[in-house]
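Asks: Sharing a sequence plus its predicted fold:
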Amino acid sequence: MAIRIGQLMHVYPNQYTEYERRHNNLFPEMKAALKDAGAHNYSIFLDKKTGNLFAYLEVDNIEKYNNIANSEACKKWWAYMEPIMDTNPDQSPVTQDLQQVFHLD
């Protein structure tokens, strides 16, 4: 059974187009790292009024997925995205994990 993950992030208002462009050209090694970590059904939605992003993905194993943060592909992606969104000191996106309260199969 897949584990569903929901997160909030934030992109700078003048960077909406660039954020989408970069994701439409996701580094092949980042795409492979996500797949290798068991990520699937990954979508990101933008609220253009606020710059808030809602990310949804499913993973098979949360520990395996969380290890992606240690990969070179992920660190390269974070450095690439850092100038256009809110990030932590390690360049990872500032995220707020959401608690699932309802799901309809």
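Replies: That came through fine.

Asks: contacts and neighbour counts: CA atoms only from here.
Replies: OK.

Asks: what about the spatially closest residue to S43 that is not a sequence neighbour, which SS state?
Replies: In space, and not counting its chain neighbours, S43 is closest to Y56: 5.3 Å by CA to CA, 6 or more residues apart in numbering. What DSSP: H, G, I helix; E, B strand; the rest coil gives for Y56 is strand.

Asks: which residue ranges form the helices in the chain?
Replies: 16-24, 28-36, 62-66, 72-81 (DSSP state H).

Asks: Let's have these in a markdown table, adding mean neighbour count and distance to L8.
Replies: Below are these laid out as a markdown table (neighbours: other CA atoms under 10 Å; distance: least, CA to CA, whole Å):
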| stretch | mean neighbour count | distance to L8 |
| --- | --- | --- |
| helix 16-24 | 13 | 15 |
| helix 28-36 | 15 | 18 |
| helix 62-66 | 14 | 17 |
| helix 72-81 | 16 | 15 |
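
Asks: got another, please set it beside the one above:
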Amino acid sequence: MVRKCIVMKVFSGLHDEYKKRHNEIWPEMVKMLHQYGAKNYSIFLDSETNSLFAYLEIEDEELWSKSDETEICQKWWKYMKDVMETNEDNSPVSIELKEVFHLD
């Protein structure tokens, strides 16, 4: 199992909308996440900085790296681009954090 942590940004004033969209996540998006090996996926918000901290566990880095090519992922990115910082391809602007400590 590979642990991943990613930092993203939600736009100020859109925290509730961001949360609402995730509370109503599309079943086909959930299915894709599971198909590409995502487990134990959580996103946390620092409302003072608008920072999002996503934590997830994946089965395989190579398999996971292909999830962004799926039609449903592309559709989700387009749906979310008005509430968070995104790149030109609509993917979230994100920084992957390096794990420096873990305790089971």
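Replies: Thanks, I have the structure now. Since the structure is predicted, the reported quantities are computational estimates derived from the model, not experimental observations.

Asks: Fetch the TM-score of the aligned pair.
Replies: TM-score of the superposed chains, computed with TM-score structural alignment, normalised by the length of structure 2, equals 0.99; 104 aligned residues with a CA RMSD of 0.4 Å.

Asks: quick one on the thing from earlier: just checking, the residue nearest to S43 of structure 1 touches A39?
Replies: No: under the criterion of CA atoms under 8 Å, Y56 of structure 1 makes no contact with A39, lying 10.2 Å away.

Asks: and the two? which has more neighbours close in?
Replies: Counting neighbours by other CA atoms under 10 Å for Y56 of structure 1 and for A39 shows that A39 has the greater number, 23 against 17.

Asks: Work out which residue lies at the spatial centre of structure 1.
Replies: A55 (6.0 Å; CA atoms, centre = their mean).

Asks: Including distance to D47 of structure 1, could the helices of structure 1 go into JSON lines?
Replies: Shown next, in JSON lines, are the helices of structure 1 (distance: least, CA to CA, whole Å):
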{"stretch": "helix 16-24", "distance to D47 of structure 1": "10"}
{"stretch": "helix 28-36", "distance to D47 of structure 1": "24"}
{"stretch": "helix 62-66", "distance to D47 of structure 1": "26"}
{"stretch": "helix 72-81", "distance to D47 of structure 1": "18"}
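
Asks: related to what we said a few turns ago, what residues does the residue nearest to S43 of structure 1 make contact with?
Replies: By CA atoms under 8 Å, 6 or more residues apart in numbering, the contact list for Y56 of structure 1 reads 4-7, 41-44.

Asks: Could you do Q91 of structure 1 as well?
Replies: 75, 78-79, 82.

Asks: From A69 of structure 1, how far off is it?
Replies: Computed as CA to CA, to the nearest Å, the Q91 of structure 1 to A69 of structure 1 distance reads 11 Å.

Asks: Name the residues contacting each of the two.
Replies: Shared contacts of Q91 of structure 1 and A69, defined by CA under 8 Å, 6+ apart, are found at K75.

Asks: of the contacts of Y56 of structure 1, buried ones?
Replies: For the contacts of Y56 of structure 1, a burial check counting by 16 or more other CA atoms under 10 Å picks out 4-7.

Asks: Looking at the residues you listed, which are in strands?
Replies: Of the positions in those, 4-7 sit in strands, assigned by DSSP state E.
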